[in-house]
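only geometry, no sequence info:
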């Protein structure tokens, strides 16, 4: 699936959610945090031990303000990707978390209006390039500002490293 065109089930969460909410910190002490495929097996296990069987490839995590607080590790972002999440959409992000996601090729785009429009379980379709989409199960159109061009370019390349290598290969500074 193209990371710039999203289509998946919404998993909605509130404000100021730390990555430790999804993956308890105990797994860092046990050495699992360095293994995203193992860490993914423990997604919200304290909330519902069977939840990982419900996440599907392409699903979208939607949150309120300040999403991604706490200690940041690429392994947590990789674990979300291993689970099948295609993107994070939130009212706002912890800046470091947002940057790490974009660097890894994982869309993390702030759309202040989306959390109030969607519910957990909705089927969301959204083109990050145009800002147009729909909540398919309710036939509700969505229109937001397109994602910033620099984010789109990095995401289209697959992350910051491939983006940088492309720019170096072409001699481009834009």
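Arrived safely. All values reported here derive from a predicted model rather than from experimental measurement.

please make it C-alpha for all contacts and neighbour counts, starting now.
Noted.

how close does the residue nearest to residue 77 when sequence neighbours are not counted get to residue 154?
Using Cα to Cα, 6 or more residues apart in numbering and skipping residues adjacent in sequence, the residue nearest residue 77 is residue 101, 6.5 Å away. The spacing between residue 101 and residue 154, counted by Cα to Cα, to the nearest Å, is 11 Å.

quick one on the thing from earlier: return the residues in contact with the residue nearest to residue 77.
With contact set as Cα atoms under 8 Å, 6 or more residues apart in numbering, residue 101 has these partners: 74, 77, 107, 108.

where along this protein do the strands fall?
For the chain, the strands defined by DSSP state E occupy 5-12, 60-63, 87-90, 108-110, 123-127, 132-135, 140-143.

now those as TSV including mean neighbour count and distance to residue 23?
Output for those, formatted as TSV (neighbours: other Cα atoms under 10 Å; distance: least, Cα to Cα, whole Å):
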stretch	mean neighbour count	distance to residue 23
strand 5-12	22	15
strand 60-63	26	14
strand 87-90	24	16
strand 108-110	24	18
strand 123-127	21	24
strand 132-135	18	28
strand 140-143	14	31
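
closest to residue 53 out of those strands?
Smallest distance to residue 53 across the strands of the chain (Cα to Cα): 13.5 Å, for strand 5-12.

helices and strands around the closest one, which ones?
In terms of contacts (3 or more Cα pairs under 8 Å, 6 or more residues apart in numbering; DSSP states H and E), strand 5-12 is packed against strand 60-63, strand 123-127.

comparison target below:
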């Protein structure tokens, strides 16, 4: 799974409530993901709504996805339908990560990613190999790749689709 997009860089402690503010909890509870996407990062990065392009990549520091699980789905689904291709970080709240992967949205820790990119850089990264190229600086780096199982779930657009594909697959014989 290869990504190419402009970097939106955030620091440590990026919470689900920073991604979609709690003011829009009713939209999230109503599964109105497109409406939630209209409010991505609006309280911490007001330019995001007007300058973000489909395929852009969010880079966070330590503790991405902190906070109460009640707010995870709005943050994850708004990011996904809003066109963010992935959230890469130094460390992640594992419940947030699992919820994202279950929905087919890439959230993955890659130690050192914060130092590798700056706000606005264009990042090309192959999640399967961990190979990254900062097209703005010309630098290359290798990160721990996403596991093949997780890549399969992401490529299936979520764990439910992945599981349905597996159970409906024709058994292979030797």
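Received the coordinates, thanks. Predicted, not measured: the structure shown is a model, and the values here were computed from it.

any idea what the TM-score is?
After superposition, the two chains reach a TM-score (TM-score structural alignment, normalised by the length of the first structure) of 0.89; 167 aligned residues with a Cα RMSD of 1.6 Å.

got a markdown table for the helices and strands packed on strand 5-12 of the first structure, with distance to residue 46 of the first structure too?
Shown next, in a markdown table, are these (distance: least, Cα to Cα, whole Å):
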| stretch | distance to residue 46 of the first structure |
| --- | --- |
| strand 60-63 | 18 |
| strand 123-127 | 25 |
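
nearest to residue 35 of the first structure among these would be which one?
strand 60-63 (21.2 Å).

and the closest one against the second structure, how far off on average?
Strand 60-63 of the first structure: mean distance to aligned residues in the second structure after superposition is 0.5 Å, counting by mean Cα distance after the TM-score superposition for the first structure.

corresponding residues in the second structure for that strand?
Following TM-score structural alignment, the aligned partner range for strand 60-63 of the first structure in the second structure is 57-60.

residues near the residue nearest to residue 35 of the first structure when sequence neighbours are not counted, how many?
Leaving aside its chain neighbours, residue 35 of the first structure sits nearest to residue 75 (6.8 Å; criterion: Cα to Cα, 6+ apart). If you count neighbours by other Cα atoms under 10 Å, residue 75 of the first structure ends up with 17.

same thing with residue 127 of the second structure?
Using other Cα under 10 Å as the criterion, the residues surrounding residue 127 of the second structure number 21.

residue contacts, it?
Counting by Cα under 8 Å, 6+ apart, residue 127 of the second structure touches 1, 2, 3, 145, 146, 151.

one more time with 6 Å, if that's ok
With contacts defined as Cα atoms under 6 Å, 6 or more residues apart in numbering, residue 127 of the second structure is in contact with 1, 145, 146.

before we move on, what about residue 44 of the first structure?
With Cα under 6 Å, 6+ apart, residue 44 of the first structure has these contacts: residue 22.

what's the counterpart of it in the second structure?
Using TM-score structural alignment, residue 44 of the first structure lines up with residue 41 in the second structure.

quick check: the gap between that match and residue 74 of the second structure.
Going from residue 41 of the second structure to residue 74 of the second structure by Cα to Cα gives 12 Å.

what does residue 19 of the second structure give?
For residue 19 of the second structure, the distance to residue 74 of the second structure - Cα to Cα - is 9 Å.

if we can go back for a sec, surely the residue nearest to residue 35 of the first structure and residue 39 touch.
No: using Cα atoms under 6 Å, residue 75 of the first structure is not in contact with residue 39, being 8.2 Å away.

just how off-centre is the match of strand 60-63 of the first structure within its chain?
7 Å (Cα atoms, centre = their mean, to the nearest Å).

stretch 103-121 of the first structure now?
So, by Cα atoms, centre = their mean, the centroid of stretch 103-121 of the first structure is 7 Å from its chain's centroid.

and what of stretch 63-71 of the first structure?
Mean-position distance between stretch 63-71 of the first structure and its chain equals 11 Å (Cα atoms, centre = their mean).

list the buried residues in that stretch.
Across stretch 63-71 of the first structure, burial judged by 16 or more other Cα atoms under 10 Å covers 63, 64, 65, 66, 67, 68, 69.

and the second one, what does it touch?
Contacts of residue 64 of the first structure were listed using Cα under 6 Å, 6+ apart, and they are 14, 15, 90, 91.

got CSV for these, with distance to residue 28 of the first structure too?
Formatted as CSV, these follow (distance: Cα to Cα, whole Å):
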residue, distance to residue 28 of the first structure
14, 24
15, 23
90, 25
91, 28
